[in-house]
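> Here is a sequence with its predicted model. Questions after.
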Amino acid sequence: MKTTLSRSSHPTPPDGLAAGFWESFRQPHQLLGHSVTGQQVLFFLFLLFCLTPWASPPVALALGLVLAQTVGNPFTTQTRALTAKLLQYSVIGLGFGMNAHAAVQAGQQGILFTVASITGTLMLGYFVGRWLGLSRHVTHLISCGTAICGGSAIAAVGPVLRAKEEELSVALGTVFILNAIALFAFPPLGHWLHMTQNQFGLWCAIAIHDTSSVVGAAAAYGDQALQVATTVKLARALWIIPVALGTALAFKQKDVKVKIPYFILGFIVAMLLNTYVPALQVAAPTVVHLAKLGLTVTLFFIGAGLSGKAIKAVGPKPFVLGVLLWTVISAASLYVILHTI
């Protein structure tokens, strides 16, 4: 958002000084023979920090949010294009730190939660959306994003619905805001509730929308939580396919293509190689470390893309729907996990 500077002869008020300060970051300056802006320099300084041992997924997301809400992201197009691919490669890399036998056990444990929570969320979303007077498209997009895997589900279901750009933006903005909140809130809540690594990993996979925030929150809690959360969440992401096909039938859409999350197959292959090919286990820790760095950078990119304009575009009603669905699925899954696992 461009800020208009005051041209009055009177002293500039504090907010005017702040606006002028941030506006100066967008002006080009010569640095080592190249024209760069302070905005670009700050972006790369934050990005470099995300690659250091002092950074973590929540810190990276916070830095991205700070950048987006102050000087803005100077590379919006590039980061938007890189985010999905970087997340997918990072998830595949995490597979080299997983054991197939433990993953199967975690997947079996989470399948009942997955079926019940997806079905319940979609049904609840339909009725709450009607109560709020939201369009069917926006309601269904937010419900799918909450039920399955956030932005990935919305990106897959959107073309099936032939949703408009504004509808997609509202749905994505809603789940990304709640993702950011969850990434910061869940680890402290897990410690406060004395949740085990297994319990917390399962809760993350069910109650947090996007894969990036699920993995980020679980990684902050512990390695076992990370393994459980990643496995259950990716198994959950496969439900994009039947839900997208069901969407085409429910909305009477014909000749549509369903986007299949093939990167999950890459994760499974990496996990099998790590389990059954001992020679590869020497390099596995390095690959996992690089994957975690990739995840940290991914969350920085996501935060940098969540501008004030994107937040304002959401509006109160879609956000109310998103919060209600998220609250119900978080509380219900937490109750079941704490009393059964």
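Perfect, I can see it now. Numbers count the residues shown, from 1 in each chain.
> switch to C-alpha atoms for all contacts and neighbour counts from now on
Fine.
> so where do the strands sit in this protein?
Secondary structure of the chain (DSSP state E): strands located at 28-31, 34-37.
> Give me whichever of the ones you listed is most buried.
strand 34-37 (a mean of 13; mean count of other C-alpha atoms under 10 Å).
> That one packs against which elements?
strand 28-31 (3 or more C-alpha pairs under 8 Å, 6 or more residues apart in numbering; DSSP states H and E).
> what helices or strands is the strand it packs on leaning on?
Counting by 3+ C-alpha pairs under 8 Å, 6+ apart, strand 28-31 packs on strand 34-37.
> can you do 10 Å?
When contacts are defined as 3 or more C-alpha pairs under 10 Å, 6 or more residues apart in numbering; DSSP states H and E, strand 28-31 packs onto strand 34-37, helix 38-50.
> before we move on, the earlier item: out of the strands of the chain, flag the one nearest residue 91.
Closest of the strands of the chain to residue 91 is strand 34-37, at 33.2 Å (criterion: C-alpha to C-alpha).
> next, the one to line up against it:
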Amino acid sequence: MEEAKREIRTNQPIPLFTNVSKKYMKGLARGLVLTLLLTIIASQIIKLPFFSIMGIMIISILLGMCWKSLMGVQVGADIGIGVSSKYLLRLGIILMGLRLNLQQILDAGVSIILIDSIVIVFTLVVMIYLGRVLKLDRHMSTLIAVGTAVCGAAAIVAVSSVIKGKKQHTALAVACIAILGTVGALAYILIFPFLDINPETYGVLVGATLQEIAHVIAAAVPGGVEGMDAAIMTKLGRVALLIPVALVFGYLFSEKDSDKSDSLLNKLKGLPIPWFILGFLGMSMVNTFALLPTDLSDFLVETSVYLLAMAMAGLGLGINFSDFKQVGMKPILVGVIGFVALAGIGPLLLLLL
């Protein structure tokens, strides 16, 4: 009898969830390690003169795309890649809030806040309208517009999560913004000696019209310390407006996708609340009231950059170059015209100072 029981116990199959767990953990580790590896490589590439303008996030997504095209992705690694491009992304955005000191933005004056608000509203209206005229996918035009108006790649991936944009659209929007921002930064550096404005005014112009923080910092260098401070402060004002922009687009896309016969209560229930954006605001408050030691705050800000870069690498690993052929030239046209229009009104905005 005992031998029979022992034989039954011996012949029992291994529980399925054990195998699934091992497979999941292995895929998770592979994906996370790969995105971390690409981020580390990107952190070294940006030390080179030209690539420093593009920034670690842009380089990471390009590396991810190249790796996918040339090397492929290990079986199961998509689990970890998905965690990087979704959850690490949101955590990175939350921690990025520690860059903001809301009091400093308020102290910068109403004029800076007004300039940032005009920049965002003008850019969003022009580019989304242009996308509609060209019959471009509304998700695509929205992402390019947000990236140009607010803060580049971080804004694109944040709003993409809210409006449920496709990976192809997100990647193309990030790539478009990266190229235009780099060209714009180089153009500002070249024309600075010919501009009859003081360094502080130049910094405001740069901070109000360029896409990425990396682009702003690079272009502000000729303005010295005064120009750099003005540029970063103006740019951070635009970053702060990411919160209402994400909330507005979350509502607009939720309402457009829902049945018009739905009641207001049902629409509110279905609204995709971007909790990570609220976390971004919470971290901004933490930094504003200096609730964390400076060293810890600086470390977390640096960590946010790497988390966002890993998310960008994960995004790139999910994209094929062939996907861009399906989209065509319309997104690039929207991005170029929108950026030229924004740069064109820049001198007019300086009259508000």
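Right, received. Where do you want to start? Treat the numbers as computed from the prediction; the structure is a model and nothing was measured.
> Let's have the helices and strands packed on strand 28-31 of the first structure in CSV, adding distance to residue 69 of the first structure.
Shown next, in CSV, are these (distance: least, C-alpha to C-alpha, whole Å):
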stretch, distance to residue 69 of the first structure
strand 34-37, 17
helix 38-50, 12
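> Of the ones you listed, flag the one that's most buried.
Stretch with highest mean neighbour count among these: helix 38-50 (a mean of 17; mean count of other C-alpha under 10 Å).
> that older thread, please identify which of the strands of the first structure is closest to residue 82 of the first structure.
The nearest among these, by C-alpha to C-alpha, is strand 34-37 at 21.5 Å.
> How far off centre is that closest one?
32 Å (C-alpha atoms, centre = their mean, to the nearest Å).
> Not including adjacent chain positions, what is the nearest residue to the counterpart of residue 287 of the first structure in the second structure?
Aligned counterpart of residue 287 of the first structure in the second structure: residue 297 (TM-score structural alignment). Excluding the flanking residues, the one nearest residue 297 of the second structure by C-alpha to C-alpha, 6 or more residues apart in numbering is residue 98, at 6.7 Å.
> contacting residues for that neighbour?
280-288, 290, 292, 297-298, 300-302, 304 (C-alpha atoms under 10 Å, 6 or more residues apart in numbering).
> And the helices in the stretch 151-300 of the first structure, which stretches?
165-192, 197-207, 211-221, 223-237, 240-250, 263-276, 284-305 (DSSP state H, counting those that start in this stretch).
> what's the mean distance for the last one versus the second structure?
Average distance, helix 284-305 of the first structure versus aligned residues of the second structure after superposition (mean C-alpha distance after the TM-score superposition for the first structure): 3.2 Å.
> Now distance to residue 115 of the first structure too, for the strands of the first structure, in a markdown table please.
Listed next are the strands of the first structure as a markdown table, based on distance: least, C-alpha to C-alpha, whole Å:
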| stretch | distance to residue 115 of the first structure |
| --- | --- |
| strand 28-31 | 53 |
| strand 34-37 | 49 |
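> Nearest to residue 194 of the first structure, out of those strands?
Nearest to residue 194 of the first structure among the strands of the first structure is strand 34-37; the distance by C-alpha to C-alpha comes to 46.6 Å.
> what's the neighbour count on residue 335 of the second structure?
24 (other C-alpha atoms under 10 Å).
> Give me the nearest residue to it, chain neighbours excluded.
residue 144 (6.3 Å).
> Aligned counterpart of that neighbour in the first structure, please.
Residue 144 of the second structure maps onto residue 146 in the first structure, by TM-score structural alignment.
> Show the contacting residues for its match.
By C-alpha under 10 Å, 6+ apart, the residues touching residue 146 of the first structure are 117-118, 121-122, 125, 140, 153-154, 171, 174-175, 178-179, 206-210, 322-323, 325-326, 329.
> Next, the contact list for the residue nearest to residue 263 of the first structure when sequence neighbours are not counted, please.
In this structure, residue 263 of the first structure finds its nearest non-sequential neighbour in residue 88, 5.9 Å apart by C-alpha to C-alpha, 6+ apart. Neighbouring residues of residue 88 of the first structure by C-alpha under 10 Å, 6+ apart: 94, 211-212, 261-264, 266-267, 291, 294-295, 298.
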